[in-house]
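Asker: Sequence first, then the predicted structure, then my questions.
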Amino acid sequence: MSQDTFDVYNLQAEAENIRLDAFLSTKIDGVSRSYVKKLIDEGYVKVNGHVVKPSYKVKKGDDISVCIPEPQELKIEPEAIPLDILYEDSDIIVINKPQGMVVHPAPGNYHGTLVNALLYHCGDNLSGINGIIRPGIVHRLDKDTSGVILAAKTNSAHLKLAQQIKNREIKKIYNAIVFGNIKEENNTINAPIGRHPVERKKMAVVEDGRSAVTHYRVLERFGEYTYVEARIETGRTHQVRVHFAYIKHPILGDTTYGPKKQPFNLKGQVLHARLLGFVHPAKNEYMEIEAPLPDYFEELLHKLRRTCGSNNFISGGNGSEGIQGH
């Protein structure tokens, strides 16, 4: 980190028992508490030479160093990338995102993202609430998670959809194949998720994390693997992946939260956002949009059925009846 690239602040705590993110947001002009939290999470803040959590309670005399990177001027270019459009009107667009596509530009991925494709397809007709990096993006999927993703064309639509997400009114159903034989036919994982205490790029179930609830049911069993459907009440980063790893059934293909060595020569986690249910922000009508399983997922299911046999709970194994509720 150089002085040419970062603004460096060296502070000393003069109060006790105040959260670090709250303390710094009052000491550094022009930054919000959420931005400070992001800096802490990404390791740009150290207390007495150590990386800590945003919830760290400062003590009198703590030496606090903060490095704020200079904002980069970015121009996100439209790119003629084919989109699998599931639904579109003047207010929203719903895409079936392929595995391997990044949702929005970030360091190392400024091209080939869903945002680049949306800018080409929609032109200026995308909401601007999330700024130049994430125009129209209401929620996200991980790079290697395929399936239904919703974008807003107007600020009004964006705000109404964001409110539904905040109120847990959007129905999100995923299909996944996990390691091991899950004994229960259905269950709920209620475990808070936050930044991993050591590996800051990962998430984990942590005591002081944010509430996270995942309901799941078994669709098919293959001995060493289980095909499941999951409905999430909350939308925490990596939620489905973290929760299944937490119950000792990591998602097949997930080298971040599961084994480093994976079978079947997979290119990422076998996780598909199959269904999204929401109230249309302009028509005020409830609608559900579904994305069929991608080819690689279907092929893997056929392979497991041939080689392992299966105990089918759902005809065809696509979970079409689903976990109820939204």
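Answerer: Perfect, thanks for sending it.
Asker: Please count neighbours and contacts with C-alpha atoms only from this point.
Answerer: OK.
Asker: what about the closest residue to residue 195 other than its chain neighbours, how many residues close to it?
Answerer: Using C-alpha to C-alpha, 6 or more residues apart in numbering and skipping the chain neighbours, the partner closest in space to residue 195 is residue 203 (4.5 Å). Look at residue 203: counted by other C-alpha atoms under 10 Å, it has 22 neighbours.
Asker: Got another one to weigh against that:
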Amino acid sequence: MQEKAYKLLALQENISNREAKDLIDRGLVFSSGKKVVLARALMREGTKFSLLKTKKPKILFEDEKILAINKPYSYISEELESEFKAKLLNRLDKETSGLILLCKDETFRQLCIEEFKRQRVYKSYIAVLDGILAEEVVVDEPISTSKSKNGAFSKIVKDGQNALSTISPLMIQSKKTLAKICIQTGRTHQIRVHSAFIKHPVVGDEKYGKIVADRMYLHSYELKILDYEFKANLDESFAKLGFELKNLDF
């Protein structure tokens, strides 16, 4: 006999069907070591599931104008607004962890938005890329994004919006590269598209890299805006891939 994955998970964990579906949609459910991708996928009765535990968002800095949060993997950016009673300044994909900013003051928020528009904000990310990247690569390829009920999808096209990424290798381990990626622009899925373009997609990026992993190994690391400078350290999941993060100077 077969049943939908979320219903089997709900029975195992003694939670509602809605809660079970949400866990699968967030990429937190595994069976036989493989991520359960579709909540409605038919699976055999008796299938055993394991859940990936995530941490709660951590406040890195707070004053009367701004909040800097270290967002865990699988956490939806918009959920932070209701949790911290402030408006998002930037967003991260659900699959991306790291630094995200919220503004308490609307006048200050508009000032920050203008800084983003004028590309006067420094942004860096840390990612684990598939394969060995030996030298720094600058990717200057325009990106176009389309949106549907299945979410956003970006691709490189000649008449797209300009997009510039500088990808610098930090460490190589088991045919994977830990890299620091600085983006001058902020197009939708820019890092994921550009890294896939150079044949070194982000590990765990199933949409552009077709690589299945326990999570997508992309982390918003630094952001500098106006007189503020923020940094969000990596979590221990990166160390699981063999990278000795404490010994690295990013």
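Answerer: The structure has been received and is ready for your questions. Computed from a predicted model, the values in this text were never measured in an experiment.
Asker: Looking for the alignment partner of the residue nearest to residue 195 of structure 1 in structure 2.
Answerer: Superposed on structure 2 with TM-score structural alignment, residue 203 of structure 1 falls opposite residue 154.
Asker: and that match, helix, strand or coil?
Answerer: Following DSSP: H, G, I helix; E, B strand; the rest coil, residue 154 of structure 2 is assigned to strand.
Asker: just to revisit the earlier point, which residues sit in contact with the residue nearest to residue 195 of structure 1?
Answerer: 193, 194, 195, 196, 237, 238, 242 (C-alpha atoms under 8 Å, 6 or more residues apart in numbering).
Asker: again with residue 232 of structure 2
Answerer: Contacts of residue 232 of structure 2 (C-alpha under 8 Å, 6+ apart): 60, 69, 70, 98, 99, 220, 221, 222.
Asker: Next one: the counterpart of it in structure 1 relative to residue 255 of structure 1, how far apart?
Answerer: Under the alignment by TM-score structural alignment, residue 232 of structure 2 pairs with residue 291 in structure 1. Going from residue 291 of structure 1 to residue 255 of structure 1 by C-alpha to C-alpha, to the nearest Å gives 25 Å.
Asker: Any figure for the gap between the residue lying closest to residue 90 of structure 1 once chain neighbours are set aside and residue 116 of structure 1?
Answerer: Leaving aside its sequence neighbours, residue 90 of structure 1 sits nearest to residue 153 (C-alpha to C-alpha, 6+ apart; 6.9 Å). Going from residue 153 of structure 1 to residue 116 of structure 1 by C-alpha to C-alpha gives 14 Å.
Asker: and if you look at residue 87 of structure 1?
Answerer: 19 Å.
Asker: who's more crowded, the two?
Answerer: residue 116 (24 against 13).
Asker: Roughly how far does the more buried one sit from residue 157 of structure 1?
Answerer: Residue 116 of structure 1 is 20 Å from residue 157 of structure 1, by C-alpha to C-alpha.
Asker: Equivalent analysis for residue 146 of structure 1, please.
Answerer: 24 Å.
Asker: Show me which of the two is the more surrounded one.
Answerer: Ranked by neighbour count (other C-alpha under 10 Å), residue 146 of structure 1 and residue 157 place residue 146 first, with 25 against 21.
Asker: Quick one: map that one onto structure 2.
Answerer: Matched to structure 2 by TM-score structural alignment, residue 146 of structure 1 sits across from residue 97.
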